[in-house]
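> task: produce atomic coordinates for the following.
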Amino acid sequence: MTDSPLARGLAVTVKVPATTANLGPGFDTLGLALSLYDELTVTVRDEPGSTVTVVGVGAGEVPTDDDNLVVRAIRHVFDAYGVPSPGLDLVARNAIPHGRGLGSSGAAIVSGIMAAKGLLESIVDIDSRALLALATDLEGHPDNVAPALFGGLTIAWTGVDGPQYKKLMVHRGVSPLICVPESTMSTALARSLRPASVPHEDAIFNVSRSALLIAALIQSPELLLAATEDRLHQSYRAAAMPGTDSLITELRSHGLAAVVSGAGPSILVLCSDPAQRLEAAAVVAAHPATRWESLMLAVDFKGATVNAHPAGALA
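Next comes the predicted model:
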C-alpha cells in the first residue's frame, strides 16, 4: 500500500501529438503540432512502484518500470506539489517514431505531465504556465513541449518568469509532409555539431527568415520556400545526416519548403496546399538514395488532452 490520497482504480487517459521543431530558421524557438499521436492510460493501484505496458513504437526497447520517462514525468509533478506518488499501471500506445526528430521524448514528458494533472485534478489546479514549466524542467527547452501541450504553431522563449509561449493558428492551406527514414539520430549528437558562435550576417539572416516564416505560416503560404532558409544549424549537421541533406536539397530544387524536422533525420516539408504536398510526395518516392516513409499529416490545433475516469470506470 502507498500513502497516496488517490483512490485505487482512479484512471486517466491522455492523448499527445507529435511535434516538429525549428521549422528551418526558428532554432529552439518555433514548433508545430502534428496529427500523429501517442495515447496513454494510467491507473492507480495499491502496490507501490510502476508497471508500463508499451504497445507499438518502443515496445521491447523502453523501460517498463519507474525508469520510464512517462513515469518520471508523473512523479516529477507529484513531487513538485508535495503529494505522495501512488502505485501506477500504465499502458502506452505509441505511434510517434523514436529518435527521428518528431518530438517523441517531448511527447512522453507531456504524456506524464498531463496524466499527473488529471490524477491530481481534485487536489491541485495546474494551469498552462505550470504545465509548460514542469515539462521544460525535464525536456530542457520549451520548443517541443509547447506545441505538444497546446497544439498549433507555438513560439517559445524563456524569460525572467520561466518558459513562456504564444500559440498561433496556421493558415488552412498549409499542408505538412513528414518524410521518415529508417535511420535514427541522437538529439545530443545533433546539438553537439553546432558551432559555439556564428557570423553576424548569419544571425541577421535567420532573424529575418524567422519573422518571415511566421507571416508565411499564418497568412502567406506562398512565401514558405524563402521563409524556411536557415544558416544557424542545418548545414552544420548535414554531414551526420547525408541522406537527409540530399533529399532536402532535391526537394528545395523543386521549389518545396523542406527542412530538417527537429534534430532529424526526418524531414518536414511545409507545402502551401494539398496539391503541392502530392508533388512533394512524388519527389520523395522518386529519390533513389534512401527509403523514406511519407506521412501526410494535418496541423494539430488541440494539443494534449486528458480525461479522468472514476475508480472502476475503465475496468
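
> please count neighbours and contacts with C-alpha atoms only from this point.
OK.

> do a quick rundown of the helices in the stretch 201-315 of the chain.
224-227, 234-237, 242-253, 274-286 (DSSP state H, counting those that start in this stretch).

> nearest to S186, out of those helices?
Between S186 and the helices of the stretch 201-315 of the chain, the shortest separation by CA to CA is 11.5 Å, and it involves helix 234-237.

> for the comparison step, fold the sequence that follows:
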Amino acid sequence: MGQTTLLPVGLAARVSVPATSANLGPGFDCMGLALDLRDDLAVEVLPDGLDFDITGEGADGVPRDGSHLVVQVLTQALEELDCAAPGLRLRAHNRIPHSRGLGSSAAAIVAGLALAWALARPGEELDLDWLCTRSSEWEGHPDNACAAVLGGIVLAWMGERTEVVQLSPAAGLRCMVWVPDFEVRTAGARQVLPDSVARSDAVAQATCSALLVHALTRAPEHLWTATTDRLHQSFRAALMQPSADLIDRLRGARVPAVISGAGPTVLAVGTDEQLAGVQAVDRSGFLELELPIGAGVRIESAAS
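Predicted structure coming up:
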C-alpha cells in the first residue's frame, strides 16, 4: 500500500448501476443478467462529516450514517486505492426495489466501488476485472455482482479469483418482472435450503443449467424447459407463496418464469411469442414491468 492521498474538497463523481436478476432458474449462484432499471448515485468530497440526499425506492429505510452500504464500500475501496476523503455527500435516486430479488445490494456495492474508482482514478478507464472481483467478494457470490458490472447475461464463479463469461443473448429476448408488495431477505431465503438433494434432482438441475446457456444464447425455444429448477425455488415457496403461485400460473401457460434471485420478484425471459402467454394469466397484486436486458455500471460525467 502506498502513501495515502487526501482527496480535494469539491471533487465529485456520478455513476449509474443496473438492477440484476440471478439464478434464472437452475443457474443457482452462477447465472445472472442485468435489467434496464437503474439507480443513479453521485458523491462529492466535503471538508468533514457525511451528508445524504436519498430519494426513490427504500429511501425511508436506509441509514444516513457510515453504516449505509454504499458509504461502507466507498470508504473501504478508497483506502484500498490509497486515498481518503475528509467528508462525503452521497446523493442517490433509487429505482431498484429493496429486498425483492432484483440485486439492490449488489447495485449498492458496485456503485460504491465505481464511485471510489472515479474519485481515486479520475479520467482512468474503470478496471472491470477489479470491480468484478471486489464486488463479488463483498456480495459473497458473483451472479448479481458481475451482471451489475458487465451488463447483459453472465456466467460467473469464484475460485482462486472471480471468473466470468459474458454471454451474447439470442435475438429477440426480452424480460418481464412482477414485483410484489412484500420483502424477502436473502439470508432468510438461504436458511430454508436443504444441505443435500436427491441425485435425480441434481442430475435434472445440471441438465437444465447446461441447457440454459444454450437457450439464452442460441435456442430460446428451449427456455421453458431450461428454466426448470429443483434446487431452491420449491424450498422457498412458503416464504413467498403469492410469487410461487404466479410462477405456477405462468409456467402453466408455457411462459419461462422463475423466481428472481432470492425472491420474491418473478422474472420471465423469452421471445415475444413465449411471453404472449402472460396475457392469459392473472397477475393481480404485482407491479408489472417490461424491461430490456441492460448495460453494466457506468461512470457518468462529474457530479455538479
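
> TM-score for these two?
Here the superposed chains carry a TM-score of 0.94, computed using TM-score structural alignment, normalised by the length of the second structure; 301 aligned residues with a CA RMSD of 1.8 Å.

> looking at the helices of the stretch 201-315 of the first structure, which is buried most?
Neighbour counts (mean count of other CA atoms under 10 Å) averaged over each of those peak at helix 224-227, with a mean of 22.

> what is the mean deviation of it from its aligned residues in the second structure?
With mean CA distance after the TM-score superposition for the first structure, helix 224-227 of the first structure departs from the second structure by a mean of 0.4 Å once superposed.

> so what secondary structure elements neighbour that helix?
helix 200-218, strand 257-260 (3 or more CA pairs under 8 Å, 6 or more residues apart in numbering; DSSP states H and E).

> swap the cut-off to 10 Å and go again
On a contact count with 3 or more CA pairs under 10 Å, 6 or more residues apart in numbering; DSSP states H and E, helix 224-227 of the first structure meets helix 200-218, strand 257-260, strand 267-271.

> so which of these is nearest F150 of the first structure?
helix 200-218 (16.6 Å).

> average gap between the closest one and the second structure?
Averaged out, helix 200-218 of the first structure is 1.0 Å away (mean CA distance after the TM-score superposition for the first structure).

> all helices of the stretch 51-200 of the first structure, in order?
69-80, 104-119, 128-139, 145-150, 187-192, 200-218.

> how about these in TSV, adding mean neighbour count and distance to V174 of the first structure?
Shown next, in TSV, are the helices of the stretch 51-200 of the first structure (neighbours: other CA atoms under 10 Å; distance: least, CA to CA, whole Å):
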stretch	mean neighbour count	distance to V174 of the first structure
helix 69-80	21	32
helix 104-119	28	23
helix 128-139	19	26
helix 145-150	34	16
helix 187-192	14	27
helix 200-218	17	7
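
> of all the ones you listed, which one is nearest P265 of the first structure?
Closest among those, using CA to CA: helix 187-192, at 9.4 Å.

> residues contacting the counterpart of M240 of the second structure in the first structure?
The equivalent of M240 of the second structure in the first structure is M241 (alignment by TM-score structural alignment). The contact partners of M241 of the first structure, by CA atoms under 10 Å, 6 or more residues apart in numbering, come to S183, T184, M185, A190, Q234, V260, G264, P265, S266.

> need those in CSV with distance to E222 of the first structure, can you?
CSV is the format used below for the contacts of M241 of the first structure (distance: CA to CA, whole Å):
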residue, distance to E222 of the first structure
S183, 32
T184, 31
M185, 31
A190, 30
Q234, 22
V260, 20
G264, 25
P265, 26
S266, 23
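
> distance to A282 of the first structure for the helices of the stretch 51-200 of the first structure - can I get that in TSV?
Output for those, formatted as TSV (distance: least, CA to CA, whole Å):
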stretch	distance to A282 of the first structure
helix 69-80	37
helix 104-119	27
helix 128-139	35
helix 145-150	29
helix 187-192	28
helix 200-218	23
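
> closest to A304 of the first structure out of these?
Of the helices of the stretch 51-200 of the first structure, nearest to A304 of the first structure by CA to CA is helix 145-150, at 4.9 Å.

> helix, strand or coil for A13 of the second structure?
strand (DSSP: H, G, I helix; E, B strand; the rest coil).
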